[in-house]
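Asks: I'd like to go over a predicted model; first the sequence, then the structure.
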Amino acid sequence: MGFSFRSLSLSFSSLCLFSIIHFLCFSLQAFAIHRNNDTDPLALLEIKAKITDDTFGVMNSWNDTLHFCQWYRITCGHRHQRVAMLDLSSLKLSGSISPHVGNLSFLRELYLQNNSFSHEIPTEIGHLQRLQVLSLYNNSFGGQIPTSLSNCSNLVSLSLQNNNLVGGIRPGLGSLLKLKEIHLGTNNLIGTLPPSLGNLSSLQQLYAKRNNLHGVVPDTLGQLMNLRILSLFGNQFLGTFPPSIFNLSLIEVIDIAQNNLKGSLPLSLGVSLSNLRFFSISVNQFTGSIPTSISNASQLEALQLGRNNFIGRVPSLEKLHRLLKLDVSANHLGSGKADELEFLSSLTNATNLLAVSMAHNNFGGKLPEQFCNFSKKLRMIFVNENQISGNIPSTIGDCVSLEFLVAENNKLSGSIPSSIGKLPNLGLLFLDHNDFSGSIPSFVGNMTNLFRMDLSNNKLQGMIPSSLGNCKNLLELDLSNNNLSGPIPPQIFGSSPLSLGLYLSGNHLSGSIPMEVGNSKNMGYLNLAENMLSGVIPSGLSSCTSLELLDLGANLFRGSVPSTLSSLRGLRQLNLSHNMLSGKIPEFLKGFSSLELLDLSYNDFEGTIPIEGVFKNASATSLAGNKNLCGGMPDLGLVPCKLQQSKRGLTITLMIIITTVSMIIGATLVLICLFPYLSRKRKRESPSASYGKELLKLSYRSLLKATNGFSSDNLIGAGSFGSVYKGVLDQEGIIAVKVLNLMHHGASKSFIAECEALRKIRHRNLVKVLTACSGIDYHGNDFKAMVYEFMVNGSLDGWLHPTFGLDGMPRALIFSRD
């Protein structure tokens, strides 16, 4: 074989070319790596810049003193020094997500949950094609779910719950075939649930609870054979719930409560859903009966069927050993028969049971004796609003963890078992509207955690136990409408807040209200009506400044309403009716702006009714049966008061006094003026003479009537000091009335001077004076007038000089007798 120089030359050329290409590729790769190494830290710094509040200062490590892969909460990949995970969860951070997050192209996991991030989720997040986990829950993100999320084809877990997201659920999510978890609950999402979600064959968890979603639940969800959790509660879904979902054998949680769904439960429910742990369809419109197969779902921990339209009986639940909560309330279950509570006895093996609610049905029969034998953890029993009869079993004391016992509105009878006193954790005890008799046992004071107790509307007797004072957490105590007697124990006041109220009405309680009532400063309602309580209303009530309702009606209280009650400014209803209270209606009541109802009827109140505040509203005020009350708004229908205030602030009484005094003073002045004249006249004339007659007693009213209201038609003449009117009196006939103009300066002196002149001058040719009048007119002004005998011939001066005199008065006032 020969050696060719040409061949060697070609080989050498090829080798050089290969080396050049390799060098260029290496250089380009090195450049790319260097460029990519710059991309991630720059994007991270942009993310840091959008964080406005860093409570713990965790972002301080993000600086050039460290390689970015060593920055706090940053994890880079092993093969490439690129950011693979960013975890800023639970750091109390605020701000927004920078759009530069889309440049972290190797990012697989992004955790920002449990912070205070806001604004919209950037659409650039759709650039993260390697992203597998997006966890943004428990923040304040707004806006819509980005449509670009459908580009994140490797997404496995999407957690956006507990934010402020709006708009609809994107149908594009149905293209993310690797999705196993979708968490969209507790937002403000609207629209329907996309049927495309049925394509997600790997989906295991679908949470869309507490939104505003509507429409039907798509049948395609029945294709999700790997689905384990379906939570749609708290939306507005309607129509028939897809029966195919009840065939998803792996499903563990079905929570579709609080919607408008309807349909019936399949008879094989407990068999087909053998892995079911949580089943809640409460507050819907499901009908039919509860399938007996439900007991086969032996993994069941919560069975919640309340507030639907189920009928019939509750089947045996004997295989539900893990049951924690049973709720069949507010249906149409039962028919009042004696054996309808047998299902309770079947719970013997449910040793971890926490709550039983069967309220608002038609269950009959008696509570089983072993009611509390099966679980020492039972905390809540709700059997109210049924037809249950018989006694409360004495074994109730075995429920040592019991916190709520609600059995009102049944047909329970007998006495309250003493074993209830063994329930130290009991906080709420409602036994009202039954037929319980006997006394309230003193051991109720052992229930120191009791905060509400209602034993009203029974047939309980005896005294209220003072041991209730040991219940220092009581917010409400209702013992009304029983046959209780004796005094109100002072111990119940002050030891407990009673902020929801104390109700003792409709009993036979006697004695007075304890002064200790003032210790209950936070008491909201106090109803002691329809008892035999007596004495006065204690002033200590003024310390109960939180009172909104005070009802003391139909008792034997006496005395006046204490003025100290003016401190009860928050009262909305006040009833003091049907007592023996007296005195005036308290003025402070008209200033109670929040008062909506006031009943003071059938007492002995007296005086004028105010017209301000609640007294303006006749429909909110009851004052009947108080014979000595007057005035008030016309709608109250009471007689008007004789003494009313004038617009000028003077009472009529005061005006009458002023008028009377003025008339007395005026009459005295007239008598002083006329006394010398009359004395001399008696000496000259016999008692039978006409001049010896007594002066007429004329009032302003009589002169007003005589002169036709001082009409201008009756005017004889006028001057600066007054006017003269012609008048007619029933007894004296025609008269002349000189009315002084008191606005003119010197008019009063003219009146006095004229009286003095008439006292001194006596002549048979002078006109006869009949009387004088000094008083008050109907406008409250001073009024003075002289009354003369009327002479039709005019005056002498008028005949000689037909003009007016110097004083401006016509001379006709001095009449000739001839």
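Replies: Ah, there it is.

Asks: C-alpha from now on. contacts and neighbour counts both.
Replies: Fine.

Asks: Give me the residues contacting stretch 429-443.
Replies: For stretch 429-443, the surrounding residues in contact (CA atoms under 8 Å, 6 or more residues apart in numbering) are 404-416, 418, 421, 450, 452-468.

Asks: Only the buried subset of those residues, as a ChimeraX command please.
Replies: Here is the ChimeraX command that selects the buried residues among the contacts of stretch 429-443 (16 or more other CA atoms under 10 Å):
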select :404,405,406,407,408,409,410,411,412,413,414,415,416,421,450,452,453,454,455,456,457,458,459,460,461,462,463,464,465,467,468
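
Asks: Find the nearest non-adjacent residue to residue 322, please.
Replies: In space, and not counting its chain neighbours, residue 322 is closest to residue 301: 5.3 Å by CA to CA, 6 or more residues apart in numbering.

Asks: Structure two is appended below for comparative analysis:
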Amino acid sequence: MKIFPLLFVLYLSSINVQINNAEIDCTIYDNDLDIININPFYVSLYLSLFSTSVKYDETLHVTEFNIFNDANPSSSIYCLKNLQRLQLSNTNLTILPDIKNFQKLTSLSIDIDNGTIDQHLPSELGQLISLSNLKLSNIKNLQDLPNEIKYLIQLQSLTLQNMPNFNKIPDESIGKLTNLNTLTLSGLPYLSNIPSTMNNFQLLRQLEITRTNVDNLQLENLVSLYDLKITYNLILQTIQITNMLKLYSIDIEYNNELLTLILQNLSSLLTLTISSNTELVSLDIENLSSLQTISISNSAQLKNITLKKFSRLDSLQLNSLSNLELISFENAPLLSTITITSSPRLKTISFLDLPSIKNLDLSGCQLTTFPESILKLKSLTKLVMTSNQLSALPLTLSTDLPYLQVLNLVNNKFQENIFQPPLVYIRELYLSNNSLTSIDGIGNYKSLQQLELNFNKISSIPLEIMKLSSTLTGITINYNLLNRIPYSMANMRSLKTFFATNNNIPNNERLYLYSLFNKSPIKATF
């Protein structure tokens, strides 16, 4: 009695196999609209990306078909032999060998298959000789691509994305796809090897390698590549990128095990972003002749950075490099802006042959002494060194940096008097959150226009400040120990704002100051 049910199950299984392997009979349909009408859901005749819909021509040939959030489409779809574009989004269509019927198909996109597709795609996929765009994403069981993919020689764009079991790209086969210009490998946690034949892609323009299991990546001689993104590859240890003649943008972020990064002969690179690579220790970049912008951030183990020979580099940003100890710049004739912030262990800064530097920001680096190499930046106009541990400036600052106009030293350790000898070329001076007790000598700051002195211990404003009547436009001296204000300051003819709140000025004195300054055009608070 138990044998008969078992035989019956085997009989049904054999029928199912025969059906799956058999070619679908397309002769039973009058036209393409008959084919789509038998689907168990509504199909709009007005094409939309976000609804189940088709586009057809005057001969009733369906040329585009989008199935969106509709389950269990009919396998009759494989009879749409004039189809040029097919998009399957959150649907359950099994990929049958009959896919070979799509000889005119140029674009195939499958996103969310709900486990319907098997571990392997049928070899007949390689017969889609017109295919130029292939996107496979959120396919639960798929493990690889068929070797027959090598026949898709018209393919220009390939996206493999968010497939938890995908682990193999046939190396030799994919190397035949020499017309590829866009390749995206993203969210493939079991993919451990990038095909070595990728170097055959001489027309490749955009490449993304994100969230894979690759540990070593070597890319070279992709002469048409212009945009490269390498992010969230959790065990990637080595990246070597060489001989990319047109590459203009590189984004390398969140590769937590990255130890070695080599960039060579990237003659067209314009933008380089390196961020959140937590194990990267040393970075040496040289001779990127077209590079204009570098951004490096959140790489906790990075200790040494050496940058040499950048003929067009304009801007460099380094942020939150908590273990950075040494930074060396050499031979960047057009570099105008350097920003190095939140790098508390920075000890050595070397500047050599940087004739165009105008802006330098070294905030939050906990520097205890002023780096002497800054004095070599003869074109420097703005220097920001907030939140450090500085207590003194070089005596030759004004003579060595004659073009310096803005100096921001907020939140440091400066004590007692304002700097002497005076900074005669400075126009803006920011000294809040220090421990200054006096600004005697301020009258010799002949070019000063803005002065900020909040949160110090200054007890008086010397009358010599009147020497700045023709230049000083704003002074802020809140939260100090002032007990009086020189009345003559109401006659400072260039002064527009004067803020001196939260001091020790008696109330009756404050009221008199308000009445005095209200007669002048100066906006003042006490």
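Replies: Structure's in. What do you need? All values derive from a computational prediction rather than experimental measurement.

Asks: Distance check, whatever residue of structure 2 lines up with the residue nearest to residue 322 of structure 1 against residue 417 of structure 2.
Replies: Counting by TM-score structural alignment, residue 301 of structure 1 corresponds to residue 84 in structure 2. Separation of residue 84 of structure 2 from residue 417 of structure 2 (CA to CA, to the nearest Å): 79 Å.

Asks: Structure 2: matching residues for stretch 702-712 of structure 1?
Replies: Against structure 2, stretch 702-712 of structure 1 falls on no residues (TM-score structural alignment).

Asks: same question, stretch 85-104 of structure 1
Replies: Using TM-score structural alignment, stretch 85-104 of structure 1 corresponds to no residues of structure 2.

Asks: do stretch 416-432 of structure 1 as well
Replies: Taking TM-score structural alignment, stretch 416-432 of structure 1 hits residues 194-210 over in structure 2.

Asks: Distance from the chain centre to that stretch, please.
Replies: From the chain centre to the centre of stretch 194-210 of structure 2 is a distance of 20 Å (CA atoms, centre = their mean, to the nearest Å).

Asks: same check, this time on stretch 4-20 of structure 2
Replies: On CA atoms, centre = their mean, the centre of stretch 4-20 of structure 2 falls 55 Å from that of its chain.

Asks: quick one: that stretch aligns where in structure 1?
Replies: Counting by TM-score structural alignment, stretch 4-20 of structure 2 pairs with no residue of structure 1.

Asks: circling back to that earlier point, check whether the residue nearest to residue 322 of structure 1 really touches residue 319, as I assumed.
Replies: No: between residue 301 of structure 1 and residue 319 there is no contact under CA atoms under 8 Å: 11.4 Å.

Asks: residue contacts, the residue nearest to residue 322 of structure 1?
Replies: Counting by CA under 8 Å, 6+ apart, residue 301 of structure 1 touches 277-278, 320, 322-325.

Asks: Kindly reformat those as TSV containing distance to residue 262 of structure 1 and secondary structure.
Replies: Formatted as TSV, these follow (distance: CA to CA, whole Å; DSSP: H, G, I helix; E, B strand; the rest coil):
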residue	distance to residue 262 of structure 1	secondary structure
277	22	coil
278	19	strand
320	26	coil
322	28	coil
323	25	coil
324	26	coil
325	23	strand
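
Asks: which two in the residues you listed are spaced the farthest apart?
Replies: 278 and 320 (12.1 Å; CA to CA).

Asks: joint contacts of the two?
Replies: 300-301.

Asks: Looking at the two, which one has more neighbours?
Replies: residue 320 (24 against 19; other CA atoms under 10 Å).

Asks: Now check structure 2 for the residue matching the more buried one.
Replies: In structure 2, the residue paired with residue 320 of structure 1 is residue 101, using TM-score structural alignment.
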